[in-house]
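Participant: Have a look at this prediction, sequence included:
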Amino acid sequence: MRVNSSTEFDGQAYGFVIAGHFNEDDTYVTKRPQGMSDWLITYTLGGEGYFITPGQETICRAGDVTLLKSGLPHQYGTRKGQTWHFVWAHFSPQLMEPSLLPDENLFLQSVTIESTRKRIYHAFRRILSDSRARGDYWHELCMNALREILMLVAQKKRQTYDDRIGETLHLLSRHMKDPLRIEQLARTIGLSPSRLSHLFKENTGQSIVDALNQMRIRQAALLLQHTERSASEVALDVGFNNYNHFINQFRKRFGVNPSTFKKKIRE
């Protein structure tokens, strides 16, 4: 049986002890009967792992983020008959905003939205790279990546709508300038166009078209406010090929046309 114990070194002064990327068979186990002085965050990429804390056993699978509070006796490892592929990092809670840390001793959040999973993984990769390279501002870069992970987890925890709607909103924002093709969008999400449209309206109170137009108009207002681009240029920038339609949508949102909006904002 492979047993790991807590190892702390000079990085503790910065709030990070160690970060790693493991793919372990079922002989892997870490035991800390006295707990540890920092927090542990893990993100499971594949297989299954487990955490044992006083009175509780928790199983983590692909897409699960776990946060283990400092000072808590615990054991964790790979479930029998499984492998556990995961990334992890230790950090000092004193260096993190309390609002981003859960109250639970062991917190688990399942992330099913593929785009969010990718963001969390890429943030962990930055932590691994920066903590090893130790270049200028390495600690600040690590903490920023960790904050991103914790904010994504907190956002998921507070989310009130279906995960498929979260993925739809992400796709709309990424392809805001492209013509809207609900059939293609629904195929990507894994629903029929009618089911996606119904679910979207049920969860957001808006149609997909209205939500996309709102995104475009918000971005257009920012461009008018902070750049020297004309209203017609901004319309194309955000995906409106019909300028009159852009004006109508903008006036519906702000009560004035784009040119008047820009003049008032500048004044």
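Facilitator: All right, it came through fine.
Participant: C-alpha only now, for contacts and for neighbours.
Facilitator: OK.
Participant: For Ala235, see how far away the residue nearest to the spatial centre of the chain is.
Facilitator: Central residue of the chain (Cα atoms, centre = their mean): Leu152, 3.3 Å from the mean position. Going from Leu152 to Ala235 by Cα to Cα, to the nearest Å gives 31 Å.
Participant: adding another structure so you can compare the two:
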Amino acid sequence: MTAENMSVPAAELMIVGHFDKAPGYATRRPAGSPSWLMLWTQAGEGQVEQAGAAFTVRAGDLAVLGAGAPQRYRVAPGAASWRFWWVHFQPRPSWAAWLAPHALATDCHLVEGVPGDVRDRVDLA
């Protein structure tokens, strides 16, 4: 399944979902999204592209993508699947300092290898 120009929720909404996708799944938003997007990987691997950055996410990784920039994400080539939570949201201004050390590009962040005890708590939430 591929989603070209996939619709996104209104910027003022926060919406959450969970996907367990097989190879072939991809989402591409040439105009980006009016909201920010978090992708929390539980299992498998995904490939994410935004703002000139391209990276692979694995279990325990959190990708945070800013609004208004073209984005693409998919099951990583060679991966059997990608199980992840997604959240469209508007960040609080104070979060910028938390995200800054994880910036790969403007408004594109990767928090790699979240510790196991924290991952367990997130997965149970």
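Facilitator: Yes, it's here. Keep in mind it's a predicted model, so treat the numbers as computed, not measured.
Participant: Overlay the chains and give the TM-score.
Facilitator: TM-score for the superposed chains, counting by TM-score structural alignment, normalised by the length of structure 2: 0.81, backed by 116 aligned residues with a Cα RMSD of 1.8 Å.
Participant: what stretch of structure 1 does the helix ranked longest in structure 2 fall on?
Facilitator: In structure 2, taking DSSP state H as the definition, the longest helix is helix 116-124. Under the alignment (TM-score structural alignment), helix 116-124 of structure 2 falls on residues 114-122 in structure 1.
Participant: distance from the matching stretch to structure 2 after superposition?
Facilitator: Compared with structure 2 after fitting, stretch 114-122 of structure 1 has a mean deviation of 1.6 Å; criterion: mean Cα distance after the TM-score superposition for structure 1.
Participant: hmm, who's touching the helix or strand containing the residue nearest to the centre of structure 1?
Facilitator: Here Leu152 of structure 1 sits within helix 138-158, counting by DSSP states H and E. Applying Cα atoms under 8 Å, 6 or more residues apart in numbering, the external contacts of helix 138-158 of structure 1 come out as 14, 16, 65, 96, 100-101, 109, 111, 116, 119-120, 123-124, 126-127, 130-131.
Participant: what does that helix correspond to over in structure 2?
Facilitator: Against structure 2, helix 138-158 of structure 1 falls on no residues (TM-score structural alignment).
Participant: repeat for stretch 222-236 of structure 1
Facilitator: Under the criterion TM-score structural alignment, stretch 222-236 of structure 1 matches nothing in structure 2.
Participant: Stretch 37-50 of structure 1 now?
Facilitator: Against structure 2, stretch 37-50 of structure 1 falls on residues 34-47 (TM-score structural alignment).
Participant: which residues sit against the matching stretch?
Facilitator: Under Cα under 8 Å, 6+ apart, the answer for stretch 34-47 of structure 2 is 8-12, 54-68, 73-77, 79-91, 123.
Participant: how about the helices in structure 2?
Facilitator: Here structure 2 has its helices, by DSSP H, at 95-99, 116-124.
Participant: Tabulate those helices (JSON lines), appending mean neighbour count and distance to Leu37 of structure 2.
Facilitator: Shown next, in JSON lines, are the helices of structure 2 (neighbours: other Cα atoms under 10 Å; distance: least, Cα to Cα, whole Å):
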{"stretch": "helix 95-99", "mean neighbour count": "11", "distance to Leu37 of structure 2": "13"}
{"stretch": "helix 116-124", "mean neighbour count": "11", "distance to Leu37 of structure 2": "17"}
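Participant: can you put these in TSV and add distance to Thr27 of structure 2?
Facilitator: Formatted as TSV, the helices of structure 2 follow (distance: least, Cα to Cα, whole Å):
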stretch	distance to Thr27 of structure 2
helix 95-99	24
helix 116-124	23
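Participant: quick one, which of these is nearest to Gly17 of structure 2?
Facilitator: helix 116-124 (13.1 Å; Cα to Cα).
Participant: Tell me the first helix or strand C-terminal of the helix or strand harbouring Glu202 of structure 1.
Facilitator: Using DSSP H and E, Glu202 of structure 1 sits within helix 193-204. Using DSSP H and E, the helix or strand that follows helix 193-204 of structure 1 towards the C-terminus is helix 208-226.
Participant: Next, the angle from that following helix to helix 193-204.
Facilitator: Angle, helix 208-226 of structure 1 to helix 193-204, by axes from the mean of the first three to the mean of the last three Cα atoms, to 10 degrees: 60 degrees.
Participant: ok, Trp82 of structure 2 to Ser94 of structure 2 distance?
Facilitator: 31 Å.
Participant: ok, those two, which is more surrounded?
Facilitator: Trp82 (24 against 8; other Cα atoms under 10 Å).
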